[in-house]
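Fold the following.
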Amino acid sequence: MSDPVEYDVRTLPSNDNANPYAFSVELAGQWFLQKGKMIAYYGQISFDGIGHGPLDGLIASSFHSPLHAADWVVANGHGKLLLADRAYDINSYDLEDGNLTVRSGNLLAFEPSLSLKQSIIPGFVTLIGTGKFVAASNGQVHFVEPPIRVDPQALVGWADCPSPCHHYDHQYLRGFLGGVRHLTGIGGASGEEHQFEFTGAGTVLVQSTEKMLDEQSVGGTPQQQGVPGGPPQP
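Now for the predicted structure:
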């Protein structure tokens, strides 16, 4: 087992991965962060809620998703931010005058040069413009070209292509397992029965597992000893 790497403010990378599970943001101004994804920081940094504080002009120009506003903050100041999400794989991506739709639970942070909008597909948001964003995935991300059909649970997002259609394998549904489900109600749709179908030009992002990242409540205090508001020490 290799020795652990010890970082300080000078040795942390700038806008790059510290390791496969943590990303270091060089903050010199503002970034949008999903609550609960910052694990540590150096420097003079404040965190303002969406719709509150002195950054309303920035929010008005870059954040257009009222359903997700309570889950996001603006990091403002100078320093280095370490981002992570439950030891999932973390990667950064660059959009250049692009259009990318991503599962909302996978998106950790983005530069305010990008504009975030609410997707018409439930559970997804869309980033438009030029800039960097950071996202998590359950395993390595693969980039594939349409036309393709994707298991909905493996789908991370898609760039510069039309929104997907639902595709159902009716032969599979009409077969033995479909009949069992109809009679008993046992079983749910798998990726072999139901897929998202992509057509046209663009890129589809698929993670290496069919287990989605669970949505995590970010508004409550963790009920753990040693955390303010948690249970008392024994």
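
C-alpha from now on. contacts and neighbour counts both.
Will do.

ok, residue 154 touching residue 206?
Yes - with contact defined as C-alpha atoms under 8 Å, residue 154 reaches residue 206; the gap is 5.6 Å.

mind checking how far residue 180 is from residue 188?
Distance, residue 180 to residue 188, by C-alpha to C-alpha, to the nearest Å: 11 Å.

higher neighbour count, the two?
residue 180 (14 against 10; other C-alpha atoms under 10 Å).

SS state for the residue sitting furthest away from the middle of the chain?
Residue farthest from the centre of the chain, counting by C-alpha atoms, centre = their mean, is residue 183 at 38.0 Å. Counting by DSSP: H, G, I helix; E, B strand; the rest coil, the backbone at residue 183 sits in helix.

Quick check: it vs residue 176, distance?
11 Å.

what do you get for residue 21?
According to C-alpha to C-alpha, residue 21 and residue 176 sit 43 Å apart.

ok, the two, which is more surrounded?
Higher neighbour count among residue 21 and residue 176: residue 21, with 17 against 11, using other C-alpha under 10 Å.

ok, the more buried one touching residue 82?
No - between residue 21 and residue 82 there is no contact under C-alpha under 8 Å: 10.1 Å.

can you pull the contacts of the nearest residue to residue 149 once chain neighbours are set aside?
Nearest in space to residue 149, with sequence neighbours left out and distances taken as C-alpha to C-alpha, 6 or more residues apart in numbering, is residue 197 at 4.3 Å. Residues in contact with residue 197 (C-alpha atoms under 8 Å, 6 or more residues apart in numbering) are 147, 148, 149, 150, 164, 165, 166, 167.

one more to put side by side:
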Amino acid sequence: MSRYSIEEFVNATKQQDKGEGLFELETPRMLEINLDGQIWAKAGSMVSYRGKIKFEREGILEHGLGKLFKKALTGEGTSLMKANGSGKLYLADQGKKISILNLQGESIFVNGNDLLAFEPSINWDIKLMRRIAGMMSGGLFNVKLEGRGMIAITSHYEPLTLLVTPDNPVYTDPNATVAWSGTLEPEFVTDVSFKTFIGRGSGESIQMKFSGNGFVVVQPFEEVYYTQQS
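I've put the predicted structure just below:
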């Protein structure tokens, strides 16, 4: 076990400028944003900041009635906040591992619980998985992000990306699915024999099937989602 003097501890753990741009991984589980303007972040993810930064929770009608209605349908507890100003902002989410993606006109679907931050240049929309909403506790929703700019997503432990091809579809556990390429639309399939074999709750009997060309990102952890109570 490492034992540091205070000076050694400070030197080993202090913040370092890596010159990576707007989004920078300060540690694998801490995102540094070199803010000069505005970004969107998961509400409650701010750990620390320096400089002149103002935080504002998203307004009820911030993104129009359509997204408000979808958020009400999903019952999801994830909400966004705006950070405006100039300075360094540090974000984290329950110690989850952070991955930074720089979209160059592509699109990606991200599980709503795994979206940490994104630039305002990114277009986004909430997608409710209606077929599965009544089959899992709390349902499941995701966010489609597209355009040009940086996004940060999170995963419990190291993410694994599986390539999907027309002749080789991929099946995943919805609770372990983090993201997938915007070219894919998952189907939901149930397997009663699999459920019986596992001998656990209904979650294991529902699988997401990805067909076509693209990728899907999974994590070695099953997240449990709860419906937000009003």
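
what about the counterpart of residue 110 of structure 1 in structure 2, how many neighbours?
Using TM-score structural alignment, the equivalent of residue 110 of structure 1 in structure 2 is residue 118. Residue 118 of structure 2 sits with 24 neighbouring residues when counted by other C-alpha under 10 Å.

Wait, residue 118 of structure 2 touches residue 150, no?
Yes - between residue 118 of structure 2 and residue 150 there is a contact under C-alpha under 8 Å: 5.7 Å.

other SSEs contacting the longest helix seen in structure 2?
Assignment by DSSP state H gives helix 65-74 as the longest helix of structure 2. For helix 65-74 of structure 2, the packing partners by 3 or more C-alpha pairs under 8 Å, 6 or more residues apart in numbering; DSSP states H and E come out as strand 122-128.

which residues sit against the strand it packs on?
67, 70-71, 73-74, 140-150.

Go again with 6 Å.
141, 142, 143, 144, 145, 146, 147, 149 (C-alpha atoms under 6 Å, 6 or more residues apart in numbering).

can I get those residues in JSON lines with neighbour count, distance to residue 51 of structure 2 and secondary structure?
JSON lines is the format used below for the contacts of strand 122-128 of structure 2 (neighbours: other C-alpha atoms under 10 Å; distance: C-alpha to C-alpha, whole Å; DSSP: H, G, I helix; E, B strand; the rest coil):
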{"residue": "141", "neighbour count": "24", "distance to residue 51 of structure 2": "35", "secondary structure": "strand"}
{"residue": "142", "neighbour count": "22", "distance to residue 51 of structure 2": "33", "secondary structure": "strand"}
{"residue": "143", "neighbour count": "19", "distance to residue 51 of structure 2": "30", "secondary structure": "strand"}
{"residue": "144", "neighbour count": "20", "distance to residue 51 of structure 2": "31", "secondary structure": "strand"}
{"residue": "145", "neighbour count": "23", "distance to residue 51 of structure 2": "29", "secondary structure": "strand"}
{"residue": "146", "neighbour count": "20", "distance to residue 51 of structure 2": "30", "secondary structure": "strand"}
{"residue": "147", "neighbour count": "16", "distance to residue 51 of structure 2": "29", "secondary structure": "strand"}
{"residue": "149", "neighbour count": "19", "distance to residue 51 of structure 2": "23", "secondary structure": "strand"}
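
now for those residues, which pair is the farthest apart?
141 and 149 (22.3 Å; C-alpha to C-alpha).

can you give me the helices for structure 2?
Using DSSP H, helices in structure 2 cover 6-13, 65-74, 130-133, 192-198.

quick one: buried residues of the shortest one?
In other words, helix 130-133 of structure 2. Buried residues in helix 130-133 of structure 2, counted by 16 or more other C-alpha atoms under 10 Å: 132, 133.

related to what we said a few turns ago, so which of the helices of structure 2 is nearest residue 57 of structure 2?
Across these, closest to residue 57 of structure 2 is helix 65-74 (C-alpha to C-alpha), at 14.0 Å.

how long is stretch 126-141 of structure 2 end to end?
Start-to-end, stretch 126-141 of structure 2 (C-alpha to C-alpha) is 7 Å.

residue in structure 1 matching residue 160 of structure 2?
Match for residue 160 of structure 2 (TM-score structural alignment): residue 142.

Now do the closest residue to its match other than its chain neighbours against residue 27 of structure 1, distance only.
Distance criterion C-alpha to C-alpha, 6+ apart; nearest residue to residue 142 of structure 1, sequence neighbours excluded, is residue 206 at 5.2 Å. Using C-alpha to C-alpha, residue 206 of structure 1 is found at 29 Å from residue 27 of structure 1.

With residue 157 of structure 1 instead?
For residue 157 of structure 1 relative to residue 27 of structure 1 (C-alpha to C-alpha), the value is 26 Å.

residues in contact with the residue farthest from the centre of structure 1?
Contacts for residue 183 of structure 1 (C-alpha under 6 Å, 6+ apart) come out as none.

mind checking what residue 86 of structure 2 lines up with in structure 1?
Per TM-score structural alignment, residue 86 of structure 2 is aligned with residue 78.
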